[in-house]
Every structure is written in structure tokens, then in C-alpha cells.
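Trainee: Sequence first, then the predicted structure:
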Amino acid sequence: MRLLTLTLLAAWPLAGFAAEQVVDPETGLVTWQIETAGIQVQLTQISPDQTRAFYQARGFSPDAAERYARECVFMTVVRNIGELPIQHNLANWRYVPAGQPPRAIRSKVAWEHLWKRQGVAESARIAFTWAQFPATQTFSPGDWNQGMTTYNVPRGGPFDLRFVWRAGGKIHSGKLEQVRCANEDS
């Protein structure tokens, strides 16, 4: 499979930030990626159909799977590409829909409460929890992890993702700009 790569340069708060956008020509789904100060962060669109199929195959009812698919879902990957351990706490990350104040990413705990209220079976809830991006993690050099994150934005609507991590006793931050939710027909 050949991927089309577009490099986007933006006015970042610190010099040296450059984001890359890759479009899968078969699906039209987009990945945004940035590398800075020892961290690589990727967001890859997951289509609503992919989301529905994934969760229904893990025991979610069509209604519960649809509830999750209404969110803007991304596969999130974090890699430690530096020489120091890094720590992240997803509670410190914020997304900023166009023209709106920053918002926290919905936690696994908040989703768990919703799934319990909707009567989602425990086995399906466990599968859900394992598929989500970890709330906190320490990455040694070379370590990486992935999982789903969700953003409450309209289909195709842009948002910026502000991510935060700690390395070498200092707090660092970065930003992916103009990320877009996958459309229904992706």
C-alpha cells in the first residue's frame, strides 16, 4: 500500500515543531503525526463504520456501539523517541474545537459509568477498557502504546490537540493542529 504524505508546517509555540499528515489512498482516512522533544504522537481517524463493527464484535449492542461511533474516534499512538523516560497523564491533554474553549478527553471511567447505565455486559466493558488509550503511563526510551481516544466534535469539524508529558523532571507540551474527525462515509 502506498501512502500519500503531506507535510504541514504551522506556527508552533516552540521552534522545531512540524506535523505530518498522511492520507491512506484506499480508505481516505488521515493520520496526523508530530515528533518533538523525545515524543511522537499520532492520531489516525477511525470511521464510524469501523467503530460500530469493532464494538459489536466485542459484545456491544448496536445501540451502544452507535453511541460510541457518534463520537470522533481516533487511534492514538505515543512513542518515546528520546533518551529519557517520559510520563503522560491523559487527564492533562486538551482538545480545542474551532472557536470553543479547551475540553478534557472523556476518561475510561466516564465511559464505564455510561456503559453500566446502558446495561453493556461486563465482558464487552472489559474489551472496551483494553482498547482505550491508557490514562497514565511511563514510557522508557523506545517504548510505545496505542489505544482509542474520543473527541466530541462534529463530523469533519477541526480541532487542535494539546498533549502534555513529563521528561527529565520538566513538563513539556505539543500540539497537533487542524485535526479532523472522519466523515460518515470514510
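Mentor: Okay, I see it.
Trainee: switch to C-alpha atoms for all contacts and neighbour counts from now on
Mentor: Fine.
Trainee: Where does the residue lying farthest from the centre of the chain sit: helix, strand or coil?
Mentor: Distance to the chain centre peaks in the chain at G119, reaching 25.8 Å (criterion: C-alpha atoms, centre = their mean). Look at G119: counting by DSSP: H, G, I helix; E, B strand; the rest coil, its state is coil.
Trainee: residues contacting it?
Mentor: The contact partners of G119, by C-alpha atoms under 8 Å, 6 or more residues apart in numbering, come to none.
Trainee: mind checking how far it is from R125?
Mentor: G119 sits at a distance of 10 Å from R125 (criterion: C-alpha to C-alpha, to the nearest Å).
Trainee: ok, now R79?
Mentor: The gap separating R79 from R125 is 26 Å, by C-alpha to C-alpha.
Trainee: How about G157?
Mentor: 28 Å.
Trainee: more crowded one of these two?
Mentor: Taking other C-alpha atoms under 10 Å, G157 and R125 do not tie; R125 has more neighbours (20 against 16).
Trainee: For the more buried one, give me its contacts.
Mentor: Residues in contact with R125, defined by C-alpha under 8 Å, 6+ apart, are E112, W115.
Trainee: what do you get if the cut-off is 10 Å, keeping everything else the same?
Mentor: If a contact means C-alpha atoms under 10 Å, 6 or more residues apart in numbering, then R125 has Y55, R58, G59, F60, W111, E112, W115, K116, G119, A131 as its contacts.
Trainee: for comparison:
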Amino acid sequence: MTMILGLSLGLLSPAVLQAATPAQQVFETKALKLVLIPRSAQQMAAFYEGRGFPAEAISQTREACFFTVGLHNKTQGSLWLDTANWQFQTDDGGPLQAISREAWQQRWQAMKLPLAYQSTFRWTLLPAELDFQPDEREGGNITLPRTDKAFTLKARFATGKDRQGPAIHVEMKNLRCAGDSP
């Protein structure tokens, strides 16, 4: 009995739980810090449930892979976010298309989700385009179709007042959607 109890408690240790969830990844240079934190379907469902979202809308979020993105412009000039310059590709070479704000809006309108919920959801997403001033930070979620495959993000950030400065190229490998906790 003691052995079974000890084994069960061992399964709940923080080290084991951390291993079940992919770790956040950080890309950092003198100019930019980009952090990607995978969120499980359960985490996101709980977040939206806590804000009163209907079950049908929560079900839609469970089908997506969420990453919370944190960005920090560490330059002395403008840095430009444009998620059109972000490409996701599975390790076997297949493209993985991010789910756009427009695609989410179409889903919500098709199910007649009240505008207050649509607005709340939109507020949680990373802006598709944004200019960052020196030392400015921004964050939000980016969503992809749920997959069990590892994938890579390749992103380009323009710099300078008119986007004419040297581009910053980012590559983050071995990204994974977070699964649900046991």
C-alpha cells in the first residue's frame, strides 16, 4: 500500500508535471526579446470559462494550439511586428498556418457568439501588426491548429522609422503544442 501511495504522489511532483508541458522558449538579442509559452487546451478553456464564455465557444478553443507571446523592443528605434512575416513549419516540412483574427471572427459569428465575448477573445490575441517604440513591450496569444508534431517558427521583424532598418530574423525550433494535464 505504501509503495502504491508513494508512486501516486511521485506522479504529482512538480518535476513530472513540468515534463508533461513543453517549456517556454526564449529568443533574445540586443534588439529583441521574444518569449513563447505553450498553453494547454485545459488552461485556455479554464480562462475563457472564467469569463463566462458559452460551452460551444470553449469547445472551439480546445481545438487550437495557443502560445502566449511576449515581445520587448530593446532597440533605440522602432521595431515592427507583422505576423504575416511569421511562418510555422512542422519538422517533417509541412506548413502550419496560424489561425487569424478573421478566421476566429468568422467562427464566432457563425455560432452567433455575443459581441462582448468576441471582443474579449480578440483582446487576448497578439496584434497582427504593431510598431514598437524603444523599450516597449507587448503580449498576447497566437493560435495554430492543434498538432502533436514539433514545429519551427521563422519570423522577421522590420526595424527603423519607415521599416528601412536591418531586419531581425528569428528562428525557434522544436516548438510543441501543450497537451492537457493528466
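Mentor: Here it is on my side, so go on. All values derive from a computational prediction rather than experimental measurement.
Trainee: Name the secondary structure element that contains the most centrally placed residue in the second structure.
Mentor: Note on the second structure: the residue nearest the mean C-alpha position is F67, at 1.7 Å, using C-alpha atoms, centre = their mean. Element membership of F67 of the second structure, judged by DSSP states H and E, is strand 64-73.
Trainee: For that strand, grab the matching residue range in the first structure.
Mentor: Aligned using TM-score structural alignment, strand 64-73 of the second structure spans residues 71-80 in the first structure.
Trainee: T31 of the first structure: neighbour count?
Mentor: 21.
Trainee: Check the one 5 residues further on too.
Mentor: Using other C-alpha under 10 Å, T36 of the first structure has 20 neighbouring residues.
Trainee: quick one, helices of the first structure?
Mentor: Taking DSSP state H, the helices of the first structure run over residues 48-56, 62-69, 108-117, 122-131.
Trainee: corresponding residue for D91 of the second structure in the first structure?
Mentor: Checking TM-score structural alignment: D91 of the second structure goes with A98.
Trainee: Show the contacting residues for the nearest residue in space to V73 of the first structure that is not next to it in sequence.
Mentor: Of all residues not flanking V73 of the first structure in the chain, T150 sits nearest, at 4.6 Å (C-alpha to C-alpha, 6 or more residues apart in numbering). By C-alpha under 10 Å, 6+ apart, the contact list for T150 of the first structure reads 46, 68-76, 95, 105-107, 132-133, 181.
Trainee: Out of those residues, which end up buried?
Mentor: Listed as buried from the contacts of T150 of the first structure are 46, 68-76, 95, 105, 107, 132-133, 181; burial here means 16 or more other C-alpha atoms under 10 Å.
Trainee: mind listing the strands for the second structure?
Mentor: Assigned strands in the second structure, in chain order: 25-28, 32-39, 64-73, 79-82, 86-90, 95-96, 129-132, 137-145, 151-159, 168-175 (criterion: DSSP state E).
Trainee: could the ones you listed go into a markdown table alongside distance to A57 of the second structure?
Mentor: Output for the strands of the second structure, formatted as a markdown table (distance: least, C-alpha to C-alpha, whole Å):
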| stretch | distance to A57 of the second structure |
| --- | --- |
| strand 25-28 | 28 |
| strand 32-39 | 17 |
| strand 64-73 | 12 |
| strand 79-82 | 27 |
| strand 86-90 | 25 |
| strand 95-96 | 22 |
| strand 129-132 | 25 |
| strand 137-145 | 15 |
| strand 151-159 | 26 |
| strand 168-175 | 26 |
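Trainee: mind checking which of the ones you listed is nearest L11 of the second structure?
Mentor: Set against L11 of the second structure and scored by C-alpha to C-alpha, the strands of the second structure come closest in strand 32-39, at 20.5 Å.
Trainee: which parts of that closest one are buried?
Mentor: Neighbour counts over strand 32-39 of the second structure (16+ other C-alpha under 10 Å) mark L32, L34, V35, L36, I37, P38, R39 as buried.
Trainee: between those, which is nearest M3 of the second structure?
Mentor: R39 (33.0 Å).
Trainee: Which position in the first structure pairs with the closest one?
Mentor: Aligned partner of R39 of the second structure by TM-score structural alignment: I46.
Trainee: No further questions, thank you.
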